[in-house]
Structures are given as C-alpha cells and as structure tokens.
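Engineer: pasting the structure only:
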C-alpha cells in the first residue's frame, strides 16, 4: 500500500491545527508513534502517515454520532 507522508507543517494545513498544537498536544497523546507517525532513519524529523490519521479521525466521528449525551453527564451509546 502506498502511504502519504507529511511533515508537521503539511499536516497542520490539512487538519487545520497549528503546527505547535500538533507537536505539543496531539503528538504522543492522540497521534501515536508507529501508528500515526515515525522518525525515518532514527532521526529527529517526524513524518506523519496521512491515511492512518484520516482513518482514526473518521472512527472518532462515527463514535461521537453513536451516543446520546445525558444531562447529568455521561452518554448512552446507541
């Protein structure tokens, strides 16, 4: 399978997040090394795998649609 590899700046234009937010908040909490990004040749540069990010973003959207929020907090999963 052919993957699209993106730098942090390229990813930021596609998902509309500031590059600093991607590096400081999303990387290693939402975007995981080995799944969403890797460091080629063991270096410092990070390349993101666009297809994996798209797939996981779509999963989170469908999961959010499948629940009904409750007034006291929590949700009912449909």
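Structural biologist: Sure thing, it's come through. Quick caveat: nothing in here was measured; it's all calculated off a predicted structure.
Engineer: use CA for all of it now, contacts and neighbours both
Structural biologist: OK.
Engineer: Specify the helix with the largest residue count in the protein.
Structural biologist: In the chain, with assignment by DSSP state H, the single longest helix is helix 50-65.
Engineer: quick one: buried residues of that one?
Structural biologist: 50, 52, 53 (16 or more other C-alpha atoms under 10 Å).
Engineer: Among the residues you listed, pick out the one closest to residue 24, please.
Structural biologist: Here the nearest of these to residue 24, counting by C-alpha to C-alpha, is residue 53; it sits at 16.9 Å.
Engineer: what about versus this one:
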C-alpha cells in the first residue's frame, strides 16, 4: 500500500489548520497514533498518513451534513 506521509506543517497546508492547532488540539483527540500518524523508528518526529485522514474527513462530512431525500438525492443542510 502506498501512503503519503506528511509532516505537521505539510498537513497544516492541506487541511487549512494552523500547525499548532494540529499539535495541541487534534493530535490524540481526533488524530490517533497508529491510525492517523506514526512515529517512524520510535523517534520524536511525527508523520501523518494523508489517505487515512482524508478518508475520515470525507466520511464524517458526508455523515453529518447530508439528509437523504425520498427521491434518492440528498439535502446539504
């Protein structure tokens, strides 16, 4: 499996959150070690797994912001 590994700063650019917010608020409350990020070689450096983060963001956005309609469409409310 090919994954895209990002530093905190690179992830910050992609999701438009400040790097400090990622480190202090999202890490370990929304982004979990082993699923969303790794510490390669047991070190201090953190690398985020872009594909997993993107999939979680999109699935949560679709679950929370859409209302299914009788005709098969969705209402974005």
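Structural biologist: It's in. Everything numeric in this text was worked out from a predicted model, so none of it was measured.
Engineer: Kindly provide the TM-score of these chains.
Structural biologist: Put the two chains on top of each other and the TM-score (TM-score structural alignment, normalised by the length of the second structure) is 0.84; 67 aligned residues with a C-alpha RMSD of 0.9 Å.
Engineer: what's next to the longest helix of the first structure, contact-wise?
Structural biologist: Contacts to helix 50-65 of the first structure, defined as C-alpha atoms under 8 Å, 6 or more residues apart in numbering, come from residues 3, 4, 5, 6, 11, 31, 35, 36.
Engineer: one more time with 10 Å
Structural biologist: Under the contact criterion C-alpha atoms under 10 Å, 6 or more residues apart in numbering, helix 50-65 of the first structure has outside partners 2-7, 10-11, 14-15, 30-32, 35-37, 66, 75, 77-78.
Engineer: State the distance from residue 53 of the first structure to residue 9 of the first structure.
Structural biologist: According to C-alpha to C-alpha, to the nearest Å, residue 53 of the first structure stands 15 Å off from residue 9 of the first structure.
Engineer: let me redo that: residue 23 of the first structure
Structural biologist: For residue 23 of the first structure, the distance to residue 9 of the first structure - C-alpha to C-alpha - is 10 Å.
Engineer: now residue 24 of the first structure
Structural biologist: With the distance defined as C-alpha to C-alpha, residue 24 of the first structure ends up 13 Å from residue 9 of the first structure.
Engineer: which of those two has more neighbours?
Structural biologist: Between residue 24 of the first structure and residue 9, counting by other C-alpha atoms under 10 Å, residue 9 is the more crowded of the two (13 against 10).
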